[in-house]
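A.B. asks: sharing a sequence plus its predicted fold:
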Amino acid sequence: MKFISSHVHNDISKGLQREYYIYFVPRREIQCEKILEEENVHHLMTIGEYPLYVVPLDEDVLSFELDLAYKVDGDTGSLWQIAKAIHKLESSFGVIPNLRAKGKASVLVADILNRMQTEEPVSSSDMAVPEINTLILIDREVDMVTPMCSQLTYEGLVDEFLRINNGSVELDSSVMGVQQEGKKMKVPLNSSDKLFKEIRDLNFEVVVQVLRQKATSMKQDYTEMTTTNQTVSELKDFVKKLNSLPEMTRHINLAQHLSKFTSKPSFLAKLDMEHTIVEASSYDICFEYIEEMIQKQEPLINVLRILILFSVTNSGLPKKHFDYLRRELLHSYGFEHMATLNNLEKAGLFKKQESKSNWLTVKRALQLVVEDTDTANPNDIAYVFSGYAPLSIRLVQHAVRSGWRPMEEILKL
């Protein structure tokens, strides 16, 4: 706000007369307007708000795009926006009759939503039966294991290594076969790309096979076209296949680029260690692996993810091990990361162990580890992480099938 005010003052000093507009997304902020008043420019502004609460990223995905909503200081400012978005959704699809919430923030959102419904009732006269039957709210902190594990689907790996942002990924043009040095390209990744829609949720190894089969099939079709006489109908079918060639080329290039990361021994070793940690099969092996990662000075984000996974599944680390790893991290990566480690401790992600871990009980009760998953023809969500079924997904499955009442004791853990 002070930056904006400085521009206005600069215009005034030059004798320029202009109209000034400020629009807040998704709503006006009193603190911001107060600064404008203190800078004596508020009366010169036309101020409004644009109620954009969710962004449609795909045909079945709405995102709040609140990357910084999960705060260590417990700031709940984003919860009103989430509740407001759901309330607006209900104005289009009817009041959702069943609401389940797990976690403090989710319960708060449910309370705010109920208050909004009381203050601004959604008219149900035009919609006898709501189109949405159940809303399930789950706090991120309820399941901090899943985001620390490596995704193994095609879309998951693209996000893992290249970072999907607003439904697209930005990478060097050379990756896509365009030789323009230093130029970046944005590649859209959504359901409008029919091939991506087909392969996005497949295990990466299966995706490679699918792309190979499609490329071989197209090559055979081309050979037949050039060596035999084809009917008009056959020509038309071939042209249709040619229309999908840009999509196929795009994903072959992407898959080839991803394979450079997935074939690295360090990545494969990390996958094995993630599985060992989730299974809770050997504390000492896991501790030594993390110690070795720190000594090798592997990327800090990789070390912290595996460390958090280890700490969360063990309800923290014994004081001796906690102090040792913390000290080693600061010596290897620099004392400027002390604030990061302090925040992780405040959030309970990397902390001293105060009680016995209940991970084994939760793991068995919710069947979080599934052996012998068939990645080619999966029948369980565990294929996404090569044997680990996300805790949050298991909660949703139970909520839909039999409700949470039969597993209340497990949920308390």
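C.D. replies: Happy to help now that I have it.

A.B. asks: hey, let's count contacts and neighbours off CA atoms from now on
C.D. replies: Will do.

A.B. asks: can you map out the helices along the stretch 251-400 of the chain?
C.D. replies: 265-279, 283-295, 300-313, 319-333, 338-346, 359-365, 391-401 (DSSP state H, counting those that start in this stretch).

A.B. asks: deepest-packed of the ones you listed, please.
C.D. replies: Stretch with highest mean neighbour count among the helices of the stretch 251-400 of the chain: helix 300-313 (a mean of 20; mean count of other CA atoms under 10 Å).

A.B. asks: any idea how far that helix is from the chain center?
C.D. replies: Using CA atoms, centre = their mean, to the nearest Å, the distance from the centre of helix 300-313 to the centre of the chain it belongs to is 17 Å.

A.B. asks: alright, now check it against this:
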Amino acid sequence: MRSLVVHLLSYTQRFANAKPKVLYVPQKTLIAEQILEDEFKLSQRFPTLQISSLDLDYVFLEEKVFSMELPLSFKSVFAEGDLCSLTWISRLLLKLQTSRFGAIPRIRGKGSNAAKVVQLLQRMQTEVGRDFITDIPSEVDTLLVLDRSVDLVTPLMTQLTYEGLIDELYGIENCEVRFPFSLGESSGVGTNEKVVINSGDKIFAEIRDKNFSGVGSVLYQKSVWVKQNYDKRKEVHQLKELKEFMKGLPEMQEMHRLIGIHTNIATEISKITQSSEFRKRIIMEHSIIQQANEGDVLKYIEGLIFRKEKFEVVVRLLALLSLINGGVREKELGSMKENMMLVYGIPQVISTFFLLERCGLLTLQNGRDGNYAAIRKQLQTWNASLNEEHPNDIAYAYSGYASPLVRVVEMLLRNPQLWDAADSSLNLLSGEMKECTTHAEISGATKTSIVFVIGGVTASEISALRFVEDRLSSGGRPHRIIVGTTDILSGNRMIHSLLPFQP
């Protein structure tokens, strides 16, 4: 608040006739207004000052992906129990119906926070009344609101799609990345400069959802295609042929530039993914998921601690182990905690463990192994016989591991009646279920569903949802999937948001 007042004073001194405005995103709060008035007497200093809200609820990152861009949503909802985010989500989902997609006849929520959002949304729709049904044709059949607590495991796993690995290793923010290496002279981008990566990049659009093991072959095929098209200039003998060649030249040059950029990125990623340390970590993650070799996993985590590996890397694996095994045994957890305090400091470890426990990411084992074995069997979260380059299952996004959250979406799209089944595998996942319905006529032949994830969704999960969409289409049941979320999540961002201090 103080910096805001200082900025206003500085600005109005330079521009005496200015009429300043203050916009709070997404909305102004009474406490903020009270502080500005009681402590800084803002209305006396700036009689013409206007304070209002900028209702920037969401942004479309891609044609079928939108985000509220609330980077601390996971911490605020699951660690701090802040319900403001749930109100904002409900308002957004109402706004989407009244201004963009029309009324949605079926809204379902799975998970405690998702159920609250559906309940809030139902109340808002009732308060709005018949005005809620606008002249906008209804495009969406179903809105599925999912709580991140339904599947806390997936964000902790290392993403293995091309886009997922870029996010894991370098971090994607609003479709922009800073790479700490050169992308080539023809790229037009310097080291550590922002690069936009989205579907506007034709090469990225083709390889973003692929498992990284299949990216190299696609880039090679594209480079051969460009070379063959360049070589056609040798066959040009007439003016008409030259004109046709020149017409396609700009596209070939742009493709050549993009292939160079992504070849450089893929090469740098390969240096990391082919390292023994990276491979070892993936093996440990897969061992945890299969509930095998627990002794080796514990030794590996201890080794990371003694080597002073990044704090969030250690915490991420420890949380994964806890979630899969229904907690960590008291003896092992006590030893880990003691060693971590010696290496990373007492305040850091104590504060982080407290927040991890609040989120349900770290618990003491109570003698039972939890229900993950049943989840793995019923939702088929492990696929040992998978062709990563030509996949037939969503597990390709994590090289064998299938996100329960994505699996639930896939199952419900294939069989909507599963929601009401008494013996539904949905009951294995935590949190209650809530549904509300509205009478609305759907326009368009292709079914459309919005999947909204509270607490964040990973890039690889979005890739897996696109895979589900493609499979339904190729199977003669076209179904458009629009993904919405509070923010794009990764394991590092998820854990880092819970750290009280910079390690």
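C.D. replies: The structure has been received and is ready for your questions. Only a predicted model underlies this, so the values are computations on that prediction, with no experimental measurement involved.

A.B. asks: hang on, the earlier thing: and of the helices of the stretch 251-400 of the first structure, who's closest to residue 1 of the first structure?
C.D. replies: Closest to residue 1 of the first structure of the helices of the stretch 251-400 of the first structure, according to CA to CA: helix 338-346, at 27.7 Å.

A.B. asks: residues touching that closest one, excluding its own?
C.D. replies: With contact meaning CA atoms under 8 Å, 6 or more residues apart in numbering, helix 338-346 of the first structure is reached by 72, 326, 330, 350, 351.

A.B. asks: got the residues you listed as CSV, with distance to residue 413 of the first structure columns?
C.D. replies: Compiled in CSV, these are given as follows (distance: CA to CA, whole Å):
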residue, distance to residue 413 of the first structure
72, 21
326, 27
330, 32
350, 18
351, 18
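
A.B. asks: in contact with residue 134 of the first structure, which residues?
C.D. replies: 96, 97, 98, 99, 100.

A.B. asks: the alignment partner in the second structure of the last one: what secondary structure?
C.D. replies: Using TM-score structural alignment, the equivalent of residue 100 of the first structure in the second structure is residue 108. Assigned by DSSP: H, G, I helix; E, B strand; the rest coil, the conformation of residue 108 of the second structure is strand.

A.B. asks: what is the burial count for residue 108 of the second structure?
C.D. replies: 21 (other CA atoms under 10 Å).

A.B. asks: report the contact partners of it.
C.D. replies: Contacts of residue 108 of the second structure by CA under 8 Å, 6+ apart are 115, 118, 142, 143, 144, 145, 433, 434, 435, 436.

A.B. asks: would you turn the residues you listed into CSV with secondary structure and distance to residue 348 of the second structure?
C.D. replies: Shown next, in CSV, are the contacts of residue 108 of the second structure (DSSP: H, G, I helix; E, B strand; the rest coil; distance: CA to CA, whole Å):
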residue, secondary structure, distance to residue 348 of the second structure
115, helix, 34
118, helix, 37
142, strand, 43
143, strand, 40
144, strand, 37
145, strand, 34
433, strand, 36
434, strand, 38
435, strand, 41
436, strand, 43
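
A.B. asks: any of the residues you listed buried? List them.
C.D. replies: 115, 118, 142, 143, 144, 145, 433, 434, 435 (16 or more other CA atoms under 10 Å).

A.B. asks: in what helix or strand does residue 179 of the first structure lie?
C.D. replies: Counting by DSSP states H and E, no helix or strand carries residue 179 of the first structure.

A.B. asks: distance of it from residue 287 of the first structure?
C.D. replies: 45 Å (CA to CA, to the nearest Å).

A.B. asks: now residue 376 of the first structure
C.D. replies: 33 Å.

A.B. asks: same thing with residue 241 of the first structure?
C.D. replies: 52 Å.

A.B. asks: most widely separated two among the contacts of helix 338-346 of the first structure?
C.D. replies: Maximum distance among the contacts of helix 338-346 of the first structure (CA to CA): 20.5 Å, for 72 and 330.

A.B. asks: strands of the second structure, residue ranges please.
C.D. replies: 21-24, 50-53, 59-62, 65-67, 106-110, 142-147, 176-178, 194-196, 433-437, 447-454, 457-458, 479-485, 488-489 (DSSP state E).

A.B. asks: so which of the ones you listed is the most surrounded?
C.D. replies: Among the strands of the second structure, strand 488-489 has the highest mean neighbour count (mean count of other CA under 10 Å), at a mean of 26.

A.B. asks: what's that one in contact with?
C.D. replies: Contacts of strand 488-489 of the second structure (CA under 8 Å, 6+ apart): 67, 69, 71, 155, 456, 457, 458, 459.

A.B. asks: want to try TSV for these, with distance to residue 269 of the second structure as columns?
C.D. replies: Below are the contacts of strand 488-489 of the second structure laid out as TSV (distance: CA to CA, whole Å):
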residue	distance to residue 269 of the second structure
67	27
69	26
71	25
155	20
456	24
457	22
458	18
459	16
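
A.B. asks: show me which of those residues is closest to residue 49 of the second structure.
C.D. replies: Ranked by distance to residue 49 of the second structure (CA to CA), these are led by residue 69 at 27.9 Å.

A.B. asks: the closest one matches what in the first structure?
C.D. replies: So, by TM-score structural alignment, residue 69 of the second structure is matched to residue 65.

A.B. asks: pretty sure its match contacts residue 55?
C.D. replies: Yes - between residue 65 of the first structure and residue 55 a contact is recorded at 7.3 Å, counting by CA atoms under 8 Å.

A.B. asks: so who does the equivalent of residue 120 of the second structure over in the first structure touch?
C.D. replies: Residue pairing (TM-score structural alignment): residue 120 of the second structure is matched to residue 112 of the first structure. Residue 112 of the first structure sits next to 80, 83 when contact means CA under 8 Å, 6+ apart.

A.B. asks: how about residue 160 of the first structure, what's its match in the second structure?
C.D. replies: Checking with TM-score structural alignment, residue 160 of the first structure has residue 168 as its match.
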